[in-house]
Each structure stands twice: as C-alpha cells, then as structure tokens.
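1. Structure for this input, please:
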Amino acid sequence: MTFLSPSTRTATRELLTLAWPVVLARIGIMTMGLTDAIVVGNYASRELAFHSLAWAPHSIIVVTAVGLLFGVQVMTARMLGEGRRAEVGAVLRRGLVYALQLGVAACIALVFLGPWLLRQLNLEAGLAEGAGPALIVLALSMPAYLVSVAAQFFLEALGRPKPGMVAMWVANGVNLALNLLLVPDLLGLGLNGAEASCWATFAARAALAIFLVIYIVRLPEARALGIFTRPRPDPVAAAEQRRIGYGGGSSYFIEVAAFAAMTFIAGQLGANETAAWAVVLNVSAIVFMVPMGLSSATAVLVGRAYGAGDSEGALRAGLVGIGVVTGLTLIVALLVWPSAHMMVGAYNRDPLLLAIAAPALVLATLFFVADGIQVVAAQANRAAGDVWWPTIIHFAAYGGVMMPLGWVLAHQIGVNGLVWAVIIASLVSSALLTGRFMRVARRLPASTQALP
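-> Below is the predicted model:
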C-alpha cells in the first residue's frame, strides 16, 4: 500500500467527504463552550473562573458518557459493512435508551456530589461557591445532550453527518442569543454570569436533541433501517455495543479527568491562573475538535472495513486518517501561534490575564499534532476491535505522566508547567497508539474476530 495508490486516494476522498461535516459539528460543540466563555469572560474575569471550574467536573462525566455511547457509531458501521442494514435501528434504540439512563444518572451524581467536590479542592476563597450553581444547571442538561450524541453518532455511521452539523450550528445560535440576554441579567433574574450562561447551554442542548430525533424518525428509509421495529433480543450484539462503549468511556474518563485535575491545580495557583488556563484549554479544545471529527470519520471507515472482513482496507483507512490529521493539525498550529495574543484578548483584556495566558497558548501549539494523532489512532484501534489497549495507553500517558508532572511543573513555573506536561503526555500517547494500531490492523483475520 502506497500513499499515491488508487485505493489510498479513494480512502482519502471518502474520509474527507465524511469528515468535514463531522469536524464542523464537533467544532460546533466546542464553539458553544467558547461562546459561553467569551461572553462570561467579558462580563468579569472572576466569573470566567466560576465557569471553568463548573465545566471541569461536568466535562469528566459528559465526555465519559460520550465514550460509553461510541458503540452506537461503531456497531452501526460494522452492520452496514456486513450488509445487515435492516438491523441498525436496533443499535439506535439501544443507544437512545442507554443515553437516557446515563444522562439521568450523571445528572443526579453532579447535582448531589459536584458542588461538594468543588468545596473539597482547596480552591481560592469564593471560587467553589460561585461555580456550584452553574454546575447544577449543566447537570440538568445531561439527558438531552446524551440523546443528541447517540443520534449524531448514528447519523454519522449512516454516512449522513450534515444534518447533525446543521443542527449543531442552529443550537449555537440559540446559545449565543440566550447568553447575550441572560449573562448581563437583562431579565433581572439575579443569576451570576456563569450560571446564566449554563442556562443558555441547557436550552441549546434540548433544542439539539429534539431536532435530531425528529429528523431520524422522518428519514425516508427509517422503516427499512428497522428504526420502528421492535428489535429481537440479540445479547451478543448488545454486549459488543456496551463493550466498545466501556473501552471508549474508560479512555475518555482518564483523559478528561486528567485535564480537569490540571484545572484544579490551576485553581490552587489563583483566580488569574485559573482563568488563563481556562482560555488555553478552551482554545486547545476547539482545535481538538478537528482531530475529534476526523477520528469519528476514521472509525466509521475502519468499522465498515472490519465488518466486511477487509483487513487491508481497515489498515488503509486508519493510516489515511492519521496522515490527514497530522497535516491539518500542523496547519492549525502554525495559524494559532502568531495570533495567540489576539485570541486571548477575545476572552478578556485584563493585562495580567494576557501576560499569563498568551505565552501559555503559544506553547500549547506544540502539542496540537501529537494530540490529534493519538485520538485518531485510538478510535481506529477501537473500530478494529481493539477496545482496551487504547484505555491502558491513555491511563499511562495522562494518568501516569501528565498529572504528576503537571502538579510538579505548575508549582515551579505556573501555567506553562501545565502545558509542558500536556506536550510530553501527548507525545507518549500518540507514539504508542499509532504503533498499536499498525500491529492490530495487520493481524486482523478475515473472519473479523477481535483481538483478545
């Protein structure tokens, strides 16, 4: 297989055709958080710290839950590859029920434990009390958001990513309008800026879920896909769908928990450091949506090849995804580097915040490529049936390397120390996961049985 071979060029075209709407949809997810942060940050830098601290525990739960739903995408793609088109509706139905269960459980956990957890973290005085109400509002939006994720994964696996992209950007419009109305308290509701912004997110997530579910049930081929058919019991497929989700959820939990821990470390340094880290993390997270979208598209193509018993096609799709994400993230890094000061200024023009956040954002561009490679390689591994090794590698890189290194370096050189820890962990993760995928794909048997 060479990069210029016809099959590789075809795989690249298929990847890019599927990926660009997925990338825009993922960017839309983070743009919602960016909108919140910019509106709140221009209202008051301390409110931005509240917002960041509320998102930290919420992000651990929400990203873990998204990973647990990854089986919807992979199993739909595999069944299409196997020619079992009429059975994909059962995957969706299981996924929606699972999403609601996860959403309710996450909501209850965050409402009752989230504010208490913030108070145990030795944060600067007043930060935990300000972030608590915002965290509760984010918790209430969890069921709707996870339903939207399951629906979006299903559409992407079908090769219909554009409706999800459009719906996400409409939801962003709803979020922006409500932010501009609620954060300055134009209605006199007495909410702090962070809490008001989270109510805007709540409404946008609800609108997104409603639209996507209605769109799916109105698909012309909905009956042919088995969406309205009560699925017969299939414990093997159900178990595999959950197994894929367990691997994805565990891996996402480790990574996002590690980044949340970095936010708490920043909180120990002070409000300005917390706000500066929030800006760096928010911009980096938006950039991360490019490889996140490419990882989903790569997983769909690898999953289809896996379902069809095409081991060479699975290897090709994964390597094309890794190659494309390398080029795109390098371009993004070169664009962000010279514009870092301007980007930070969009959040808040406080000279002290600019002095901390702008150099840290410049430094953060050094991990964009490695971070992109590792997420694409991890999803390609899971789509090829290798569920648990990506989780083990993420635990080693982000739990074993980044968190302790971040604590040591942050207390020595501040926010830049947190960034250096991310750079090193991302390099470790990307190298190990890429090597693992090449080994897994080359060993895939034609029977498509997963590796032990």
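2. drop to CA atoms for contacts and neighbour counts, all remaining ones
-> OK.
3. isn't residue 354 right up against residue 344?
-> Yes. Counting by C-alpha atoms under 8 Å, residue 354 does reach residue 344; the two are 6.4 Å apart.
4. Would you do the same for the sequence below? I want to compare the two.
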Amino acid sequence: MRSDQEYPARIAPVQPRTWRRHAAGVSGRMTDATLPNHTIADHIRRTLILAWPVMLARMGLVGLTTADVMVLGRAGAEELADYTLGLSIYDSLLATMGGLTMGIGVLTARSTGAGLDHVAGTIWWRGVVYGALIGCALAVLLQFSPQLFALLGQTPARAASAGSVTRLVALALPFVAIYFATTTFLESLHRPMVGMFAVALANISNLGLNILLVHGIGPFPQMGAEGAALATVINSALLAAGLWLYTRHRLPDRARYGIGQVSPNAPTAAEQRRIGYGAGLSFSFEAGAFVMMTLFVGWLGTMALAVQAVVFQFLALTFMMAFGLAAATQVRVGNAWGRGDARGMALAGWTGLGLTTLLASLFAVIYVAFPMQALRLFTTDPVLLAAAAPVMAWMTLALVFDCNQSVLSHACRGRGDTWVPTAMHLVSYWLVMVPAGYWFGIRSGAGVIGIYQGILLASIVSVTMMALRFRHLTRITG
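-> Got it, this is the predicted structure:
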C-alpha cells in the first residue's frame, strides 16, 4: 500500500483550465473543491463560509449539555456532581467516535477535490455502518460503569449514582455515531447548513425534555441527572434519523455523489478505517486524559465536581466553536491536497489557525472581564460561585492554546497525516497533562485551579508540536 504522501501523485495533475471545465460541466459554478484560490482574502472568506454553520452546529452539540447543566444547576450540587462524573467517560467516547469516522471527511474532501464525486456515497455508507456498530459495542461496555468508577477510586455511593447516569446515556452512542458520520460527510460536500438546523431543533426539544424529566412535571417523574441522560438519548435518536433520511432521500445531486450505490473506484475500506484508527486513537488519548482530570476532581469532593461542571462549559463552548473552524480547515486542506495544490494547503491551514486564535482570544477576554456574570448563567449558589470564579482565569488561558492545537491537528489530518498527530497527542496529554494535573491539583493542593494549569501546559506543548508538523507537511508536498 502506498503512503498518504503519494496520493497526489496518483491523481493526474490537473491544470486550472481543466478544473474550470469540470466545475462548469457539473455544477455551473466555482467551488472550493474545484478551483485553487491563493489570496489570503479568498481563504478567509471560503473558510468562514464553510465554518460558520459548522461552528453553530458544534455549539449546538455543546448546547445540549449546557441546557442539562443549567437545569441541573437548579436541582443542587449533588445532581451536578453525578452528571459531571457520569458523562465523563461518555464524552470521551464521543471524541473517539468522532475520530473513528474522520476517514469519511478526509476521503470525501480528497475525492471531490480530485473530481471523483461519484465515490462519495460509498464512503458515507461505509462510515454509517461502521460507526453504528462501534456505538453499539461501546454502549454494551458502558453498562459496567459503576464497577469502573469504583475501581478508579470514587466512593461507592458516587460510583453507583454516577454509573447509573453513564449506563443510561450510553444508549445514545449508536445514534451519535450515525450523526457524526452524516454531518462530517455533508460538511465535506460543503453542505454544513443541514447539520446546523438539525442541531438547532434538537436543542429546542432537549430543553423541553430536560424540564420535564429532570424536575418532573405532571405524569413525568422527577429523575434528576438520569432525566438529563434520557433526554440526550431521545434527542440523539431523532438527530440520527433525521439526518440519515435527508442524506439518503433528499440530498440534492444524490446521483452525482453516488448515494445508494457502491462504487468500485472508491478509496478502500481499509484506507478509510486506517484514517479513522489514527484519529480515533488520537482523540481517545486527548479525551481519556480529560476523563482522568475529571476523576482527579472527583477525588476533591462534591463541590469541586460542581465547579468543574460549570467552568468546563465555557471551555467546551469555545472549543466547539473553534472545532467548526478546524473542521472547515480540514476540508479545505483536503480539497487542496486532492488537486495537488501545496500552496493552497499551507494557506488553508494557517488561515484556519489565525481565525481560531482571534475567536478564542475574544471569548477569553469576555470570560476574564465578566466571570461572575458568566457563571450566573449556570448557578445562583453563592458558595459555588465563589469557588468557581478563581478557576475562570486559568481556564481562559488554557482554552486559547487548546483551540489552536485542535485546528492544527485537523489541518494535518486533512493532509492525510495519520499517526504523527496521534503520537503528539499521546505525549502532550498523557505524558504532560495527566502528571501535571495530578501534581498541581492533588499533590500541591491547588485543587481545580491546578487541574486547569495542567491543561494549559499540555495545550502549549501540543500546539507547538502540531505547528511544526504542519509546516513540515506543506513543505515536503511542494
């Protein structure tokens, strides 16, 4: 099997005039997948056009959890603690599944960038089946969550209550896998609006279900943290069904993209899985390390878990907005790679980094300037507010570097770099963040502040390594 670096050589280099004929013959308009653009203004404009609906969709995913925290915040610190710990392993597996299905986005962007539109449907369908099977297997494994929490040092009562939340929310994993596979596919076709609107509708239904199930209204019993988990399962099923039906039966140009067909010219299933293995393992390293940080917080007690539940929402919200820019950057780097455009790859990646830095810095300033106002969105408990406020400053420092490492990781993967970013995540998160978080947060007694100091240190290491790697990839391609 040839290496990723050889792929542009397997595609006959296509001159811009040929791309114009292809674009006019297929769609009648210029697209990012068919025509290189080398000005920075073009790259900014095209990245933002693709990114803003993806950003809103990813923010919508965080919004589902944010609504859970806002509703549970009125139910007390105990419910927040159960929810925070209960979703820690589930959230890490979401990242893993997002990575495992990344082959869909990389290969779809590369293939359409090379003019092979008809193979896209095969890539998507493989990803849906593959993701659903993985989701089912993981859901079964998470039925042993109470025992796992007990083994990881949580108190028997906390292991049981948080484990019951994990066991219930695990049922959403197959549906989330289908959602990831389909939205990644649509985004790679430069159709991100569909996922954005679907998640917007899911947020409306999720808030209503949370109010009904967490606190209990009328015939609905009061379920607390388990009610929030059940709302997640219901909404995930609705999201998966709606997006699958749209792509299979309503997507414009279904024949052009080979929806419902199997193309012998599609990249091999082994190559698609290989990209997913690398990304999935990489995201598992990152997400698993964050699970360890949450477990450290659990050792600090109920109030520390409640602080983590509130403060982490700001990190997650900003990160998901940056993730939208990262996803757009990956698609645009992949398109440029498919057409053999080395300069376009470099500009697409560095443009994504610049836009991400501006976005993360803007929100960091807001969080530092108005910490109490931001925290009151989630809780009115004066004790919790007082404990969370000092953590906000360290969280804002960490989020800027964390967002930047994400966009550079996606840029490398858009170029087809599979295993090097994975190794970098192993180093930065398990060899830096976990030991640093334990030392600062537990051994040195800094508490939750020390946890975020560890996150900051790891993110600085990660963004430095990813920047050097992407710079190397764009130079060797030329």
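5. Please pull up the helix or strand immediately following the strand or helix carrying residue 290 of the second structure.
-> Residue 290 of the second structure belongs to helix 269-300 when elements are defined using DSSP states H and E. The helix or strand immediately downstream of helix 269-300 of the second structure is helix 302-338, counting by DSSP H and E.
6. check contacts around the residue minimising distance to the centre of the first structure.
-> The centroid of the first structure falls nearest to residue 63 when counting by C-alpha atoms, centre = their mean (6.0 Å). The neighbours of residue 63 of the first structure, taking C-alpha atoms under 8 Å, 6 or more residues apart in numbering as the test, are 249, 252-253, 256.
7. Map it onto the second structure.
-> Per TM-score structural alignment, the equivalent position to residue 63 of the first structure in the second structure is residue 95.
8. how big's the offset between the strand or helix carrying that match and the first structure?
-> Counting by DSSP H and E, the element that carries residue 95 of the second structure is helix 77-100. When the first structure is superposed, helix 77-100 of the second structure averages 0.8 Å from its matched positions, counting by mean C-alpha distance after the TM-score superposition for the first structure.
9. And that helix, how far out from the chain middle?
-> Using C-alpha atoms, centre = their mean, to the nearest Å, the mean C-alpha position of helix 77-100 of the second structure is found 13 Å from that of the whole chain.
10. And for stretch 85-103 of the second structure?
-> 8 Å.
11. All the helices of the stretch 1-150 of the second structure, in order from the start?
-> Under the criterion DSSP state H, counting those that start in this stretch, the stretch 1-150 of the second structure contains helices at 7-10, 16-26, 40-73, 77-100, 102-113, 120-141, 145-151.
12. Take those and write them to CSV, including distance to residue 167 of the second structure.
-> Listed next are these as CSV, based on distance: least, C-alpha to C-alpha, whole Å:
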stretch, distance to residue 167 of the second structure
helix 7-10, 43
helix 16-26, 48
helix 40-73, 17
helix 77-100, 8
helix 102-113, 26
helix 120-141, 8
helix 145-151, 7
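13. Pick the most deeply packed of those.
-> helix 102-113 (a mean of 30; mean count of other C-alpha atoms under 10 Å).
14. So which elements touch that helix?
-> helix 120-141, helix 173-188, helix 269-300, helix 302-338 (3 or more C-alpha pairs under 8 Å, 6 or more residues apart in numbering; DSSP states H and E).
15. Tell me the counterpart residues of stretch 343-361 of the first structure in the second structure, please.
-> Using TM-score structural alignment, the partner range for stretch 343-361 of the first structure is residues 374-392.
16. ok, the residue mapped onto residue 182 of the first structure from the second structure to residue 68 of the second structure distance?
-> Alignment note: residue 182 of the first structure maps to residue 213 in the second structure; criterion TM-score structural alignment. Relative to residue 68 of the second structure, residue 213 of the second structure is positioned 11 Å away (C-alpha to C-alpha, to the nearest Å).
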